[in-house]
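Enquirer: here's a sequence, model it:
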Amino acid sequence: MPEGHTLHRLAGELTEAYAGHAPSVTSPQGRFAEGAALLDGHLVERGSAWGKLLFLHFAGERVLYVHLGLIGTFVLSPVEGQSDPPVTGVVRLRLLDDRTVADLRGPMACEALTPEEAEALVARQGPDPLRVESDPDEAWAKIHASRRTIAELLMDQTVLAGVGNIYRCEVLWRLRIKPSLPGERIKAATWQAIWDDLSELMPWGVRTGRIITRDEVLQDVADALAAGEDLRTVDVPRDFSVYQRNGEPCLRCGSHVRHKVVAGRNMFWCGNCQRRS
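Expert: Have a look, this model is predicted:
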């Protein structure tokens, strides 16, 4: 499932493509035909995201809500002179103007909402490290009162919005935190360290479109940008410290990386150096 940085990046792409324009909104598949009719031809104001929830705000108090789920994709492409680009595959929603076509396939949710309905969805989410107005204390209150493990809590979108499995595994490793530690035993300073690390790492995901969690990779990308390289040409390797490295040596201590299913997803950690409580 896409993590929060993907949705924030999509929100920015949709804003850039359609803000100030009134694209046609259709449902080639037909399952969103009624909702598409409510949005068709209305001026787009902006895209936004909260955690893994994506919104496109239209004039006239209309909001498109999308949750990509496990298999959903939302792909934007230049029209390139075609007034009506052919539909490929099963497209739930299509946005189209004379410059850009955006096709949504396989989402878990695709709905036309009122602003109040969209706000109610957001209100059920935890704070989002990619939103400057988010308050980490809201998540801390739930974590500190819970007997569930920190590995479980980080995946609960009502506790913390936007964090998925890769960020969960990597941040806990970076901070040497034991994944099985109950939330009620997490110290306030430890929670603040988790929030600060996510707040630093996730914007790089928005900027590059890739999850970056290793400091040396972050430095290489920052150096390339400082040297004036185009971000689109910068090589960002898919290289993690523990994620999907079951049985391999820990990059910090050499002990074998372990694996267990936690909250329905594969958790990877080092049992030797992740002992912080």
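
Enquirer: going forward, measure contacts between C-alpha atoms and count neighbours the same way
Expert: Fine.

Enquirer: quick check: which element contains Gly12?
Expert: helix 4-18 (DSSP states H and E).

Enquirer: so how far is that helix from its chain's centroid?
Expert: 11 Å (C-alpha atoms, centre = their mean, to the nearest Å).

Enquirer: buried ones in that helix, by neighbour count?
Expert: 4-15, 17-18 (16 or more other C-alpha atoms under 10 Å).

Enquirer: now stretch 59-66
Expert: 62-66.

Enquirer: where exactly do the strands run in the chain?
Expert: 24-26, 44-50, 53-58, 62-67, 73-78, 93-96, 100-105, 109-113, 257-262, 265-270 (DSSP state E).

Enquirer: what angle separates the third one from strand 109-113?
Expert: Taking axes from the mean of the first three to the mean of the last three C-alpha atoms, to 10 degrees, one finds strand 53-58 and strand 109-113 inclined to each other by 40 degrees.

Enquirer: now the other sequence, so there's something to compare against:
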Amino acid sequence: MPEGHTLHRLARLHQRQYAGVPVEVTSPQGKFTDASAVDGQVLVKAEAYGKHLFHHYDSAGSVHVHLGLYGTFTEAKLPVLPPVGQVRMRLVGGTHWTDLRGPTRCELLTPDQVDAIKARLGPDPLRRDAKPEQAFERISSSRTSLAALLMDQSVVAGVGNVYRAELLFRHGIAPMLPGRSLDAVRWKEMWADLVTLMRHGVRVGRIDTVADEHLPHVMGRAPREDRHGGEVYVYRRTGQPCLVCGTPVAHKELAGRNLYWCPVCQPE
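Expert: Predicted coordinates for the structure are as follows:
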């Protein structure tokens, strides 16, 4: 599932390519039945909150997109080509067009419905209005593991499996540490690090978490080959040596998701 940096990257792209002018909105697949309600309307703003993307229109409401596990946008310059595959929504602007396929949600919402979605989300590290103390309030009062809390979108919005694993490693925290055992100073450090990592992800379009001294050309190792891209410490590196101490990276399932950590660098 795409993590928060991907949605913010898409929001910036759509803001740049489509905002401020009337756009053509259709549903070649036919499943986005409200496409006609926004077709020809001015796209006022595209914004992301966590893993949610919103296209706000002049007077017709907002299109809400959640990509889920399989959703993707494909972007291209005009002219428009015939649809390929199951296109849920097609957006055509002045110079570009984009197709949305396979999302979990693609729906037209009222302002109140948009506010309701945002209200149930935790602070988003990529938003200027984020309040990290709200997340800490939830974390510090919970016996649930930090690994689970960081994946809870009502605690922190936009963090997925990669950022979860890498953030805990970078701060030497055992994944199963109860939230209430984390102190405020350490959370402040983790939040600042998360903001930095995710902003980098928006800029480059991938997740990089390793320090300069652990990059492939410095360590004399092969670059990581993975469809997620980027250089990471533990994510999807089960059994491989930790880049810091050499211990095999551990793995287990937690709440149906894969969890990765170094038993030595992240002691119980």
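
Enquirer: let me see the TM-score of these two.
Expert: Once superposed, the chains reach a TM-score of 0.92 (TM-score structural alignment, normalised by the length of the second structure), with 257 aligned residues with a C-alpha RMSD of 1.8 Å.

Enquirer: wait, doesn't Ala11 of the first structure sit right on Leu53?
Expert: No - the pair Ala11 of the first structure and Leu53 fails to qualify as a contact (C-alpha atoms under 8 Å) at a distance of 9.9 Å.

Enquirer: distance of the spatially most central residue of the first structure from Gln82 of the first structure?
Expert: Nearest residue to the geometric centre of the first structure (C-alpha atoms, centre = their mean): Gly4, 1.4 Å. From Gly4 of the first structure across to Gln82 of the first structure, the span is 32 Å (C-alpha to C-alpha, to the nearest Å).

Enquirer: could you dump the strands of the first structure into JSON lines and include distance to Tyr243 of the first structure?
Expert: Shown next, in JSON lines, are the strands of the first structure (distance: least, C-alpha to C-alpha, whole Å):
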{"stretch": "strand 24-26", "distance to Tyr243 of the first structure": "39"}
{"stretch": "strand 44-50", "distance to Tyr243 of the first structure": "24"}
{"stretch": "strand 53-58", "distance to Tyr243 of the first structure": "24"}
{"stretch": "strand 62-67", "distance to Tyr243 of the first structure": "24"}
{"stretch": "strand 73-78", "distance to Tyr243 of the first structure": "23"}
{"stretch": "strand 93-96", "distance to Tyr243 of the first structure": "33"}
{"stretch": "strand 100-105", "distance to Tyr243 of the first structure": "27"}
{"stretch": "strand 109-113", "distance to Tyr243 of the first structure": "28"}
{"stretch": "strand 257-262", "distance to Tyr243 of the first structure": "9"}
{"stretch": "strand 265-270", "distance to Tyr243 of the first structure": "6"}
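
Enquirer: out of those strands, flag the one nearest Arg131 of the first structure.
Expert: strand 44-50 (7.4 Å; C-alpha to C-alpha).

Enquirer: and the closest one with helix 4-18, angle?
Expert: Strand 44-50 of the first structure runs at 180 degrees relative to helix 4-18, counting by the same axes, to 10 degrees.

Enquirer: how far does strand 44-50 of the first structure sit from the chain's center?
Expert: 14 Å.

Enquirer: mean offset of it relative to the second structure (after superposition)
Expert: Mean deviation of strand 44-50 of the first structure relative to the second structure after superposition (mean C-alpha distance after the TM-score superposition for the first structure): 0.7 Å.

Enquirer: equivalent range in the second structure for that strand?
Expert: Using TM-score structural alignment, strand 44-50 of the first structure lines up with residues 43-49 of the second structure.

Enquirer: for the matching stretch, which outside residues touch it?
Expert: The contact list for stretch 43-49 of the second structure, computed with C-alpha atoms under 8 Å, 6 or more residues apart in numbering, reads 4, 7-8, 11-12, 14-15, 18-23, 53-58, 118, 124, 127, 157-158.

Enquirer: swap in stretch 171-182 of the first structure?
Expert: Stretch 171-182 of the first structure is touched from outside by 146-151, 193-194, 197-198, 213, 241-242, 269-271, 273-277, with contacts defined as C-alpha under 8 Å, 6+ apart.
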